[in-house]
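> Provided below are the primary sequence and the corresponding predicted coordinates.
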Amino acid sequence: MKLRTALALTISIPLAAAYVGDMTHYTPGVGSCGYTSGPDDAIVALSVPMMANPANPNSNPKCGTKISIYNPSTGQTTWATVVDTCVGCEEYDIDLTLSLFNQIAPDGNGRVHGIEWGGDAVGG
C-alpha cells in the first residue's frame, strides 16, 4: 500500500495541468488498470489519448493517480483515482461513477460541460 501511495504521488506530474472537458458517468467493473471498482467508489476513467495505453494497460503509469475535479457551475470539488479508460470520451473528457458524478453535479443530466480537472487542486 505504501508503494502505491508513493507511486501515485510520483506520477501525478503528467496530470498536473488543468484540463477542461465534459463529465459523464458509467457503471464500473474491472477497469483497464486491472482494479475492480464499485458504483460508490471515487474513481475516474480518462480518454484513450490521455491514458496513452501501453502494451499492458495494467502497468499504465497513470493508474492509481489522484485527480482533482471541479465543477465551476456548482463550485463543487472532489478527488478521484484513475482506474479505467473511457473509449467514448473526447481527449479532455472524464467518466465517473454515478455516485461521484452526483456529488459534483447533483442537477446534471448525464453530461456536464466545462469541468476542470487535473493532478493538482483545480478551480474554486
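Nice, thanks for sending it over.

> going by C-alpha atoms from here, please, whenever you check contacts or count neighbours.
Noted.

> for residue 71, which non-adjacent residue is spatially closest?
In space, and not counting its chain neighbours, residue 71 is closest to residue 115: 5.1 Å by CA to CA, 6 or more residues apart in numbering.

> could you measure from the one you found over to residue 2?
Using CA to CA, to the nearest Å, residue 115 is found at 31 Å from residue 2.

> which of those two has more residues huddled nearby?
residue 115 (22 against 7; other CA atoms under 10 Å).

> max-length helix in the protein?
helix 2-10 (DSSP state H).

> so after it, what's the next helix or strand?
Sequence-wise, the next helix or strand downstream of helix 2-10 (DSSP states H and E) is strand 19-26.

> this is the other structure I want to compare:
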Amino acid sequence: MVRMTVQLIALCSLVFASTATAAAVPSKRQANGRATWYNPEGFGFCGTRQDSSQHIVAISSYWTAGFGTGVCGVQINAWTPDGRSTTATITDVCYTCGQNDIDFSPAAFQDLAPLSSSPISIEWQLL
C-alpha cells in the first residue's frame, strides 16, 4: 500500500511539473518580417479545424519552440508600409518561415495585398 501511494505521488508530481513549464506568450511584441500565404485545410498545429476563408495565420516555428501551444489562439495585427492591415488568429506553424515571418490564409493576406504580390514586407504585433 505504501509503495502504491509513493508511486501515485511521483506520478502526480510529473503531471504537475509538465504543465507548469509552458512559458507565457509575450504581449504587445512588435516585429518586422515577410508575409506569404498558404491554403490551410484540415487541422493545424493548434488542433483546430481551419480553412482558407478564415482570418488565420501560421507563425514561425521559432515562436512555438519558445512557447509551444501557448501561441495558439493568440491574435495578431499586421500592417503594410502603405497602411493596409488585418487581424488574424494563430492556428498553425510555418516551418519554412524566418523568425518574424508569417504565413496568412488567403482571406487574411488579401486584406494586405493581392495574392500575386506574395511575399510582402509587414510589421505585426501580438494582441
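That came in fine, so what should we check first? Just so we're clear, the structure is a prediction, and the values are computed from it rather than from any experiment.

> could I get the TM-score for this pair?
Remark: TM-score between the superposed chains equals 0.75 [TM-score structural alignment, normalised by the length of the first structure]; 103 aligned residues with a CA RMSD of 1.9 Å.

> residues touching the residue nearest to residue 71 of the first structure, list them.
Counting by CA atoms under 8 Å, 6 or more residues apart in numbering, residue 115 of the first structure touches 20, 21, 22, 23, 69, 70, 71, 72.

> do a quick rundown of the strands in the first structure.
Secondary structure of the first structure (DSSP state E): strands located at 19-26, 43-47, 66-71, 76-86, 94-97, 111-118.

> tell me which of the ones you listed sits nearest to residue 54 of the first structure.
strand 76-86 (11.9 Å; CA to CA).

> quick one: the closest one aligns where in the second structure?
Here strand 76-86 of the first structure aligns to the second structure at residues 84-94, judged by TM-score structural alignment.

> nearest spatial neighbour of residue 26 of the first structure, skipping sequence neighbours?
Residue 26 of the first structure's closest residue in space is residue 97 (CA to CA, 6+ apart), at 5.4 Å.

> check contacts around the one you found.
Per CA under 8 Å, 6+ apart, neighbours of residue 97 of the first structure: 25, 26, 27, 28, 39, 40, 41, 42, 43, 44.
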